[in-house]
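> coords please:
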Amino acid sequence: MKKITNNEKNGILDWINQSLKKDNDVKNLLPINENDNNSFKNAFKNGILLCKIANISIRSTIFENEEKVRENFILFLNAAKSLGCNINGVTIQELLECDEQSVLLLVWEVIVVGLIKKIYSVEPSRFVSLLKDKETIKTYYELPPREILIRWVNFQLNRAWMERRIKNFNNDIKDSEVYTVLVRRITTKDAGVNIDALNEEDLEKRASMVLENADKIGCKRFLKPTDIVNGNSRLNFAFIANIFNTNLALPEIDLNNINKTIDENIITSTNVFNYSMIHSSNTNSMDSLFRNWINSLGICERYVYDLYLCTHDGVVLITLFNKIFPSLVDHERVVYPPFKSSRSREKLENCHYVVELSKRCGYNVSGINGVEIYNKGRRGTLRILNCLMKSYYSFQIDPNLKKDLNEMQIIQTINIILEKENKRQICGARFLISPDYNDFLAILDFINLIKPKTVNYSLVHYVKISSNDYKITDLVVSYCFKIGCNFYGNPLDFDNYREFDSTYLLFSLLTLYKIKQ
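Below you'll find the predicted structure:
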């Protein structure tokens, strides 16, 4: 992870101060004075502020906050991993000591993950205006976040009759002209936003006027005038992403009108079909689980934002094999980027090698070949990732295993442990189809065996009888994070149940149980 500069520190603290200023739980910790080290340490010393930050990025990532400092830091660290943040090199001790770089690096990762998730949550009826000729709705989900934001800015500039276009978030925005027009374009006349900054010759004063306008629409986050003038790419990305997520200003298009042309983007019936496949909650749940796992391992130079696009050259999957089976991969057979062309034969050869590695590991990959992975096929990619994650957990549970554990073996092992302690058990047959409240109570009992006195059963009862937004699954995942469990889903994954999510929760819990024995 790249070191956080002093300007970026100020931007992060500004975001925290603005985002949580109305939260009663942390109002005594804010605002954080960027020039006062004691103010920084006081704000982060008990870990509650970090937990709040994680919950902003993904709702219900963490269920409760308590005045238990070490547990709060463990909660945040594991929540960050579950969101797909790369926490390599950051330890609990560094967080306990409020090491500035460690805290800021993790907070920045969590902020960016939250921003990116919202970028990909835009409805197709809105984002179709950003697609180019012959692109489908699926294309949007394959674009890097920066490319989406650049297209959005240029779309707004075009609508404002401005000839300029941007290609980056540093040199192209330094003079504040683009920002001036952008902020005015996406707001209504009664917002009080103007373009007077275009008449100001001093670049820093012009940037100040831009931020004054941004403040009028509630988007003054991350930046100071010098960050615009100096072209800080990371902070400008966050600033634009925040504006995009809160003031989209894209026309709503009727997707049923399949012959309609919008800004030279033709919407076809294929587009609508792709949307229904990509945007289903089942797909998102599984994709995010594996995506978060890969990103949290810190083994890839690039952030995996689209599971199939980012794995279709075979490199990420081969890197995973190398992580789990260190002596398996013959690196002379792997072709790493840069490739000779975007449709390189080298990528296909990598994908064939992925299938070969899978067979050597004993995985069931019948009917799967390298072409399917190269073509971003969901079935083949998910099956291989499913096998890899089982191997990842199985080797942690027992390094001497000759064969990966399966779902029923995990449930049976946990039930044996629960039975010895006279605790309720998980119904295996039901759990693999659709777990109910009693199954999750059994999981809470198992959590309490791993770390006694962790579960507050009065809170469990409150969740059962209350009508608020929290569910038993929120509580289960929160307690998993609290005891240090490496689970890469989040409570929202259980809203639309998939076998992968719940069984991997059990894999991660049994792994932690074995480590603590």
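> okay, CA-based contacts and neighbour counts for the rest of this
OK.
> what's the closest non-adjacent residue to residue 490?
In space, and not counting its chain neighbours, residue 490 is closest to residue 61: 5.9 Å by C-alpha to C-alpha, 6 or more residues apart in numbering.
> Provide the secondary structure category for the one you found.
Look at residue 61: counting by DSSP: H, G, I helix; E, B strand; the rest coil, its state is coil.
> where's stretch 177-196 relative to the chain centroid, distance-wise?
Computed by C-alpha atoms, centre = their mean, to the nearest Å, the separation of stretch 177-196 from the middle of its chain amounts to 31 Å.
> circling back to that earlier point, and the residue nearest to residue 490, how close does it get to residue 250?
Residue 61 sits 30 Å away from residue 250, going by C-alpha to C-alpha, to the nearest Å.
> do the same with residue 164
In this view, residue 164 and residue 250 are 19 Å apart by C-alpha to C-alpha.
> Quick check on the two: which one has the bigger neighbour count.
The residue with more neighbours, out of residue 164 and residue 250, is residue 250; 17 against 11, by other C-alpha atoms under 10 Å.
> can you give me the strands for the stretch 151-300 of the chain?
Shown for the stretch 151-300 of the chain, the strands assigned by DSSP state E, counting those that start in this stretch span residues 261-262, 265-266.
> What lies in contact with the first one?
Put plainly, it is strand 261-262. Applying C-alpha atoms under 8 Å, 6 or more residues apart in numbering, the contact partners of strand 261-262 are 129, 267.
> any idea how far that strand is from the chain center?
32 Å.
> One more: stretch 316-332?
Averaged over its C-alpha atoms, stretch 316-332 has a centre that lies 24 Å from its chain's centre (C-alpha atoms, centre = their mean).
> do you know how far the residue nearest to residue 204 when sequence neighbours are not counted is from residue 175?
On the basis of C-alpha to C-alpha, 6+ apart, the spatially nearest residue to residue 204 that is not a chain neighbour turns out to be residue 225, at 5.6 Å. The spacing between residue 225 and residue 175, counted by C-alpha to C-alpha, is 11 Å.
> Now list whatever residues contact both of those two.
Each of residue 207 lies in contact with both residue 225 and residue 175 under the rule C-alpha under 8 Å, 6+ apart.
> got the contact list for residue 342?
Under the criterion of C-alpha under 8 Å, 6+ apart, residue 342 has no neighbours.
> The structure of the following sequence is requested for comparison with the preceding one:
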Amino acid sequence: MDLFVAKVTQELNREIGYHSVTDEEKAGFANIISHTLRDDPDLAALLPVKPFGKDLFEKVRTGVILCKLINAAHPGTIFEKAINIKSNINIFQITENLNLAINAAKSIGCTVVSIHPESIIEQREYLILGLIWQIIKILMLSKVNLKNHPELVKLVEEGEELSDLLKMSPEVILLRWFNYHLKHAGTTRRVNNFENDIKDSECYTLLLNQIDPSRCDKSALTIEDLNIRAGKVIENATRIGVESPITPNNIVSGNSKLNIIFAAAIFNNNPGLHATEQELYEAAGLLNDDAEGTREERAFRMWINSLGIEGLYINNLYEDVRDGLAILKVIDKVEPGTVNWKRVEMKTNHRLKRLANCGLVIEYGRTLGFTLVGVGNMDFVDGRKKLILGYVWQLVRYATLKLIGSMTEEALMKWANSRVTTKANNFRDKSIGNGRFLIELFASVESRAINWDLVTPGEDPEGKEQNSKYIMSLARKLGGSVFCTWEDIVEVNSKMIMTIIATAHHIAQTYHSS
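Below you'll find the model as predicted:
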């Protein structure tokens, strides 16, 4: 590839954590999109995306590429039949696609504060690149975790427990993995960031040599010209099957985002870790969850992350709430002024301090009217999963009902039934599982959003699945945020059904006025 000359052109809103727009990043993102989605027949007229100029911003304007990229990052997030893919779609259909993309991005962990369909239609470059970066980061780092690679147990350091890995973000794990290989290469060099620490290509050279010494030699270290040395690194990576938009200039200039992508591409190709049977057994035991509990943990985690609380991002719900601070921040976001921060221990380096904070979690929960019989501060500190899920669900429920005017659940169900012909007794009504009740509810909000050709009778598992996936996309197309999965609808998970109906109510309140 040609060398990309970095040129700062914009400053990005701090809210989404992307501080400058550079031509080389735009080119790198365009190349990743073109490569990742190259085999999608729906995108034949849109790909490849030109790495320079305005092509990227013009191509994502309809929302189709963004929807497809989100599904590449987290398969199944968007029901693709719900995407308006025709070449001559109108502004209403474009807005539907963009709402779908933005709300789906939120559901997989992106921060979308200040990003609206208008932002993308008007081609506000810094916001578009900020969103694309977050999606690509999830795409590249989605497998950098203990669940997908239990051999990561090798990264646990002295004085740590295996559970400590669950608290780490994928980026932190990637750095630790990099340094694990540097340590075993016998060097004192360590990588603390993907900027200055990798500019001279020495660490990359040693990393690749550790992973595959037969095909990745260390001859690059004898090359004085840093651009040529970086080119040798990329050549070695390509030799072992690593595909990345990285260029020698990206490495030498220390472009953080493109180097994270490059390091992740090396990891995804071959982490080069080998764990013992006992280590793998211990990792499996730590990750042994029931399916519904796992889905709820993810839904609640993504909901918290969507709140845009400064300095808070949940990587693992059970581990990240054990000091009480995260939950206290969520409480204060949901009901501002509830938390007296003078009583909170901000440095939680001792169990007694964590217990004190979690005691406040219980106290403030009762203030908000939560049912907490048999739940104590030790349950949080000790990471008791079911009790943590139960508490966080009550936070979600409180925030959801507050969003629609603090309605009761009974009033919400009555409202839903008033808009449909097929009635449901309550959120647990098994008839909801075929999807038609919820589809009819969203149709009552905006009939143009429904393609009835995609709606099945819901009489068999396949039909229920299709209807449920369509419901998720309908809610998002109309501007709603939903964090459950289609399985929650089919199985009639009453908690998640309530949040979907509340989302429909909120859309009905705001949709026509906006």
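> Could I get the TM-score for this pair?
TM-score for the superposed chains, counting by TM-score structural alignment, normalised by the length of structure 2: 0.84, backed by 486 aligned residues with a C-alpha RMSD of 3.1 Å.
> picking up where we left off before, export the strands of the stretch 151-300 of structure 1 to CSV and append columns for mean neighbour count and distance to residue 241 of structure 1.
CSV is the format used below for these (neighbours: other C-alpha atoms under 10 Å; distance: least, C-alpha to C-alpha, whole Å):
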stretch, mean neighbour count, distance to residue 241 of structure 1
strand 261-262, 15, 23
strand 265-266, 18, 23
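> Format those as JSON lines; extra columns: distance to residue 456 of structure 1.
JSON lines is the format used below for the strands of the stretch 151-300 of structure 1 (distance: least, C-alpha to C-alpha, whole Å):
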{"stretch": "strand 261-262", "distance to residue 456 of structure 1": "55"}
{"stretch": "strand 265-266", "distance to residue 456 of structure 1": "54"}
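> With respect to residue 431 of structure 1, which of those lies nearest?
Counting by C-alpha to C-alpha, residue 431 of structure 1 lies closest to strand 265-266 out of those; the figure is 44.8 Å.
> Please compute how far stretch 463-470 of structure 1 lies from its chain's middle.
For stretch 463-470 of structure 1, the distance from its own C-alpha centre to the chain's C-alpha centre is 26 Å (C-alpha atoms, centre = their mean).
> again, but for stretch 488-503 of structure 1
Taking C-alpha atoms, centre = their mean, one finds the center of stretch 488-503 of structure 1 at 15 Å from the center of the full chain.
> Not counting that stretch itself, show me its contacts.
Taking contacts as C-alpha under 8 Å, 6+ apart, the residues outside stretch 488-503 of structure 1 that touch it are 59-61, 81-84, 281-282, 285-286, 288-290, 292-293, 386, 407, 432-434, 473-474, 477.
> Could I have the buried ones of those as ChimeraX selection syntax?
Burial among those is assessed by 16 or more other C-alpha atoms under 10 Å; the matching ChimeraX selection reads:
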select :60,61,81,82,83,84,281,282,285,286,288,289,290,292,293,386,407,432,473,474,477
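> among the contacts of stretch 488-503 of structure 1, which are in helices?
Secondary structure of these is defined by DSSP state H; positions in helices are 81-82, 281-282, 285-286, 288-290, 292-293, 386, 407, 473-474, 477.
> contacting residues for the nearest residue to residue 243 of structure 2 once chain neighbours are set aside?
Once flanking residues are discounted, residue 243 of structure 2 sits nearest to residue 265: 6.7 Å by C-alpha to C-alpha, 6+ apart. Residue 265 of structure 2 makes contacts with 140, 242, 243, 244, as judged by C-alpha under 8 Å, 6+ apart.
> preserved in structure 1, out of the residues you listed?
Checking the contacts of residue 265 of structure 2 against structure 1 (both residues aligned by TM-score structural alignment, their matches' C-alpha atoms under 8 Å), the contacts still present are 140, 242, 244.
> out of the residues you listed, who's nearest residue 44 of structure 2?
Relative to residue 44 of structure 2, the closest of those is residue 244; by C-alpha to C-alpha it sits at 21.6 Å.
> Looking for the alignment partner of that closest one in structure 1.
Alignment note (TM-score structural alignment): residue 244 of structure 2 maps to residue 221 of structure 1.
> Its match and residue 247 of structure 1, how far apart?
13 Å.
> who's more crowded, the two?
The residue with more neighbours, out of residue 221 of structure 1 and residue 247, is residue 221; 25 against 15, by other C-alpha under 10 Å.
> Check the gap between the more buried one and residue 211 of structure 1 for me.
Between residue 221 of structure 1 and residue 211 of structure 1 the computed distance is 9 Å (C-alpha to C-alpha).
> Please apply the same query to residue 379 of structure 1.
Counting by C-alpha to C-alpha, the gap from residue 379 of structure 1 to residue 211 of structure 1 is 47 Å.
> With residue 470 of structure 1 instead?
37 Å.
> Who has more neighbours out of these two?
The neighbour comparison of residue 470 of structure 1 against residue 211 (other C-alpha under 10 Å) goes to residue 211, with 22 against 15.
> That one -> structure 2?
Aligning on TM-score structural alignment places residue 211 of structure 1 opposite residue 234 in structure 2.
> surely its match meets residue 248?
Yes - the pair residue 234 of structure 2 / residue 248 is scored as a contact, 7.5 Å apart, by C-alpha atoms under 8 Å.
> who touches residue 96 of structure 1 in this structure?
45, 69, 70, 73 are the contacts of residue 96 of structure 1 under C-alpha under 8 Å, 6+ apart.
> what's the neighbour count on the aligned partner of the second one in structure 2?
With TM-score structural alignment as the criterion, residue 69 of structure 1 lines up with residue 94 in structure 2. Residue 94 of structure 2 has 22 neighbouring residues, counting by other C-alpha under 10 Å.
> and if you look at residue 215 of structure 2?
Under the criterion other C-alpha under 10 Å, the count of neighbours that residue 215 of structure 2 has is 13.
> ok, now how distant is it from residue 209 of structure 2?
Distance, residue 215 of structure 2 to residue 209 of structure 2, using C-alpha to C-alpha: 8 Å.
> Name the nearest residue to residue 417 of structure 2, ignoring sequence neighbours.
In space, and not counting its chain neighbours, residue 417 of structure 2 is closest to residue 423: 5.4 Å by C-alpha to C-alpha, 6+ apart.
> before we move on, what SS does residue 21 of structure 2 have?
Under the three-state scheme (three-state DSSP), residue 21 of structure 2 adopts strand.
> what's the burial count for the aligned partner of it in structure 1?
Per TM-score structural alignment, the equivalent position to residue 21 of structure 2 in structure 1 is residue 5. One way to gauge burial is a neighbour count; for residue 5 of structure 1, by other C-alpha under 10 Å, it gives 11.
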